[in-house]
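Trainee: here is a sequence with its predicted model. Questions after.
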Amino acid sequence: MRLTGLSQGYGHRPVIDELSLTISPGVTGLLGPNGAGKTTLLRTLSTVTPPQVGSLELFDEEIKTEAAARRVRRRIGYLPQEFGYYPNFSVAEFVRYCAWLREVPEGQAEAATDHAIASVGLGGRARDKMKSLSGGMLRRVGIAAAIVGNPSLVLLDEPTIGLDPAQRLDFRELIRSLARDGIAVLLSTHLVEDIGAACDEVLVLHGGQIRYRGAPKGLSEIGAESAPGDSPLERGYMTVLTSTTGVRGSAC
């Protein structure tokens, strides 16, 4: 998956500015302050928002037309910060519907739905109505909808909002298991500890550009002693945000 020279914005305000990026299988964490362009980047990779400038290549196909976007969407799982659902759908009906949208073969859809729901710890709630679920449970259903049918690319925007500590631990193991299956996961979050625990690589997006790319350990090591933060990883992140020296870590 590759972005080349991507620029995106709203009106005359640039959000992403000539960004180039390659994403490989494994778990990549995406950090950045509010307004850094994280959601815009995920919407672009999911083909929801076409590039204003630059190119997007997914699964060896450059996405130039809506027909091309439809083809690759079959292989993309996307959980936005807010997702819509029919309140009277059961959990199983909603996830099965998402499997249908992704064109999971009919003969595989039921088993894929059951597996995705079980993976997020909601096997016992499959018949519950969506409108009866707590915020944390809804978030877990959204994760199930994103992973149903084993997509090749999974994009998660703040997936652990509303999850309790035990559920967050389960979530980390889930995305590690996706990586072991050769899936590329891009995880956007404000929770730095989730990045350190679950990700192979971390990107820090600030001012429309990648300011750091590398291992979480490397981000911890560049943290200034005087930087704010309660952990080396947080101090490394804050150091990158305040740095004026350009990209830190490995090349993008």
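Mentor: Nice, I can see it.
Trainee: CA atoms for contacts and neighbours, from now on please.
Mentor: Noted.
Trainee: neighbours of residue 171, just the number please.
Mentor: A total of 22 residues lie near residue 171 under the criterion other CA atoms under 10 Å.
Trainee: typo on my end, it should be residue 101
Mentor: 11.
Trainee: could you find the closest non-adjacent residue to it?
Mentor: Computed as CA to CA, 6 or more residues apart in numbering, the closest residue to residue 101 that is not its neighbour in sequence is residue 74, at 7.9 Å.
Trainee: now do the end-to-end distance for stretch 180-196.
Mentor: 17 Å (CA to CA, to the nearest Å).
Trainee: from the chain's centre, how far out does it sit?
Mentor: Remark: stretch 180-196 is offset 7 Å from the chain centroid, using CA atoms, centre = their mean, to the nearest Å.
Trainee: and the contacts of that stretch?
Mentor: 23-33, 38-39, 151-160, 172, 175, 178-179, 202, 216-217, 233-234 (CA atoms under 8 Å, 6 or more residues apart in numbering).
Trainee: contacting residues for the residue nearest to residue 101?
Mentor: Contacts of residue 74 by CA under 8 Å, 6+ apart are 101-104, 151.
Trainee: sort out which of the residues you listed are buried, if you could.
Mentor: 102, 104, 151 (16 or more other CA atoms under 10 Å).
Trainee: hang on, residue 4 packs against residue 56?
Mentor: Yes: proximity of residue 4 to residue 56 meets the contact threshold set by CA atoms under 8 Å, at 6.6 Å.
Trainee: one more structure, for comparison:
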Amino acid sequence: MRRFDSVRFEDVSYRYGRRHTALDHVSFRLGLGMTVLLGPNGAGKSTLIGILSTLLTPGSGTVSYGRIVNPKASAMETVRSSIGYLPQNFEAIEWSSVRRNVEYAAWAHAVPGRSCAQAAETAMRDMGLTSQADTRARELSGGMRQRLGLACAIAHRPSLLILDEPTVGIDPMQRMQVREMIHRYARRSMVIMSTHMVEELHGSASHVLVLNEGGLVFDGDLASFAAIGNTGATIDRIDREEGLRESELESSYIALMHSPAQKQESQ
């Protein structure tokens, strides 16, 4: 499988019809690690995720996956085989086992047939599903079902893992465990997680993107994001045992929601 180690949006715009601009000249770069994409409902997050996952084609601008720019035809298949995508509403094969679901996901992403079983075993182990391997998908709890979705998304070891609101609707303990699994995967791959919850930044994001009304209003690291709020926090002033206080992050987010969208220089 051909891999890529960066993704770049350059001046990307997207419109629904003539009047509604969902993305307006958005530019950024993704690299190794965890990127959290923040923004309220209607900010353009779903459209950005749709373009990033190749489900939508940008109206203008360029999207580059490594050296592949605005992929088409055979290049599109190459890119898609290196992307893992977990939508907000994950649909499993309900009557089939966890193992079979993950094996099928590996096969669907071009893992050779003889290697699908091992790929599934590795993904299930990474997501803490080994003991549930023979359980039917329809019998899983909400948290375990989300782990199944993650296992299916990483079974082919993608270069880029795209997650759309992956912790919505599960209890706090499961949410914490799912976050930790995502963070582990981000140590060796690119991960972008779309969310409207500021709390998802805690202990996770090396890179933060904030969208509002179709425009990118922030592109930077977590310390820079925290410094926008009234506290003026910087990484040197943060107690590393406590981490960033949620009030600091919320203040920064609120301040950005009241600032005009502007083009930001990609990192």
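Mentor: Looks like it came in fine. Not measured: the values here are computed from a predicted model.
Trainee: returning to what we had before: who's more crowded, residue 4 and residue 56 of structure 1?
Mentor: The neighbour comparison of residue 4 of structure 1 against residue 56 (other CA under 10 Å) goes to residue 56, with 23 against 16.
Trainee: what residue of structure 2 matches up with the more buried one?
Mentor: Using TM-score structural alignment, the equivalent of residue 56 of structure 1 in structure 2 is residue 63.
Trainee: for its match, what are its contacts?
Mentor: So residue 63 of structure 2 contacts 7-10, 12, 52, 69-70 (CA under 8 Å, 6+ apart).
Trainee: in a markdown table: the buried ones among the contacts of residue 74 of structure 1, plus distance to residue 165 of structure 1 and secondary structure.
Mentor: Below are those laid out as a markdown table (distance: CA to CA, whole Å; DSSP: H, G, I helix; E, B strand; the rest coil):
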| residue | distance to residue 165 of structure 1 | secondary structure |
| --- | --- | --- |
| 102 | 31 | coil |
| 104 | 32 | coil |
| 151 | 27 | coil |
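Trainee: can you give me the strands in the stretch 1-150 of structure 1?
Mentor: Counting by DSSP state E, counting those that start in this stretch, one finds strands in the stretch 1-150 of structure 1 at the ranges 2-10, 13-22, 26-31, 53-58, 61-62, 76-79.
Trainee: from the rest of the structure, what touches the fifth one?
Mentor: Put plainly, it is strand 61-62 of structure 1. With CA under 8 Å, 6+ apart as the criterion, strand 61-62 of structure 1 contacts 55-56, 68.
Trainee: what's the answer for the first one, then?
Mentor: When contacts are defined by CA under 8 Å, 6+ apart, strand 2-10 of structure 1 is touched by residues 14-23, 40, 51-58.
Trainee: list the buried ones in the longest helix anywhere in structure 1?
Mentor: Counting residues, the longest helix in structure 1 under DSSP state H turns out to be helix 165-180. Neighbour-count burial for helix 165-180 of structure 1 flags 167-168, 171-172, 174-176, 178-179 (criterion: 16+ other CA under 10 Å).
Trainee: any chance of those residues in JSON lines, plus distance to residue 246 of structure 1?
Mentor: Below are those laid out as JSON lines (distance: CA to CA, whole Å):
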{"residue": "167", "distance to residue 246 of structure 1": "36"}
{"residue": "168", "distance to residue 246 of structure 1": "33"}
{"residue": "171", "distance to residue 246 of structure 1": "33"}
{"residue": "172", "distance to residue 246 of structure 1": "30"}
{"residue": "174", "distance to residue 246 of structure 1": "34"}
{"residue": "175", "distance to residue 246 of structure 1": "30"}
{"residue": "176", "distance to residue 246 of structure 1": "30"}
{"residue": "178", "distance to residue 246 of structure 1": "32"}
{"residue": "179", "distance to residue 246 of structure 1": "30"}
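Trainee: now flag whichever of those residues is closest to residue 109 of structure 1.
Mentor: Using CA to CA, residue 178 is the member of the buried residues of helix 165-180 of structure 1 that sits closest to residue 109 of structure 1, with 18.4 Å.
Trainee: structure 2: which residue goes with the closest one?
Mentor: Per TM-score structural alignment, residue 178 of structure 1 is aligned with residue 185.
Trainee: same check on residue 214 of structure 1?
Mentor: Matched by TM-score structural alignment, residue 214 of structure 1 corresponds to residue 220 in structure 2.
Trainee: repeat for residue 162 of structure 1
Mentor: Using TM-score structural alignment, residue 162 of structure 1 lines up with residue 169 in structure 2.
Trainee: same thing with residue 75 of structure 1?
Mentor: So, by TM-score structural alignment, residue 75 of structure 1 is matched to residue 82.
Trainee: equivalent analysis for residue 194 of structure 1, please.
Mentor: By TM-score structural alignment, residue 194 of structure 1 lines up with residue 200.
Trainee: A helix includes its match, no?
Mentor: Yes: applying DSSP: H, G, I helix; E, B strand; the rest coil, one finds residue 200 of structure 2 inside a helix.
Trainee: from residue 86 of structure 2, how far out is it?
Mentor: 16 Å.
Trainee: go on, residue 196 of structure 2?
Mentor: In terms of CA to CA, residue 196 of structure 2 sits 16 Å off from residue 86 of structure 2.
Trainee: over to residue 111 of structure 2?
Mentor: 18 Å.
Trainee: excluding chain neighbours, what is closest to residue 247 of structure 1?
Mentor: Residue 247 of structure 1 sits nearest to residue 211 (CA to CA, 6+ apart), 4.4 Å away.
Trainee: in terms of helices and strands, where is that neighbour?
Mentor: According to DSSP states H and E, residue 211 of structure 1 maps onto strand 209-214.
Trainee: am I right that residue 163 of structure 2 is in a helix?
Mentor: No: under three-state DSSP, residue 163 of structure 2 sits outside any helix and is assigned strand.
Trainee: okay, now the match of residue 162 of structure 1: neighbour count?
Mentor: Using other CA under 10 Å, the number of residues around residue 169 of structure 2 comes to 12.
Trainee: list the contacts of it.
Mentor: Counting by CA under 8 Å, 6+ apart, residue 169 of structure 2 makes contact with residue 142.
Trainee: helix or strand for it, which one?
Mentor: Per DSSP H and E, there is no helix or strand for residue 169 of structure 2.
Trainee: next one: it from residue 127 of structure 2, what distance?
Mentor: Residue 169 of structure 2 is 18 Å from residue 127 of structure 2, by CA to CA.
Trainee: coming back round to it: mean shift between the strand holding residue 211 of structure 1 and structure 2?
Mentor: Superposing on structure 2 and averaging over aligned pairs (mean CA distance after the TM-score superposition for structure 1), strand 209-214 of structure 1 comes out at 1.1 Å.
Trainee: helices and strands around that strand, which ones?
Mentor: strand 13-22, strand 201-206, helix 232-242, strand 248-249 (3 or more CA pairs under 8 Å, 6 or more residues apart in numbering; DSSP states H and E).
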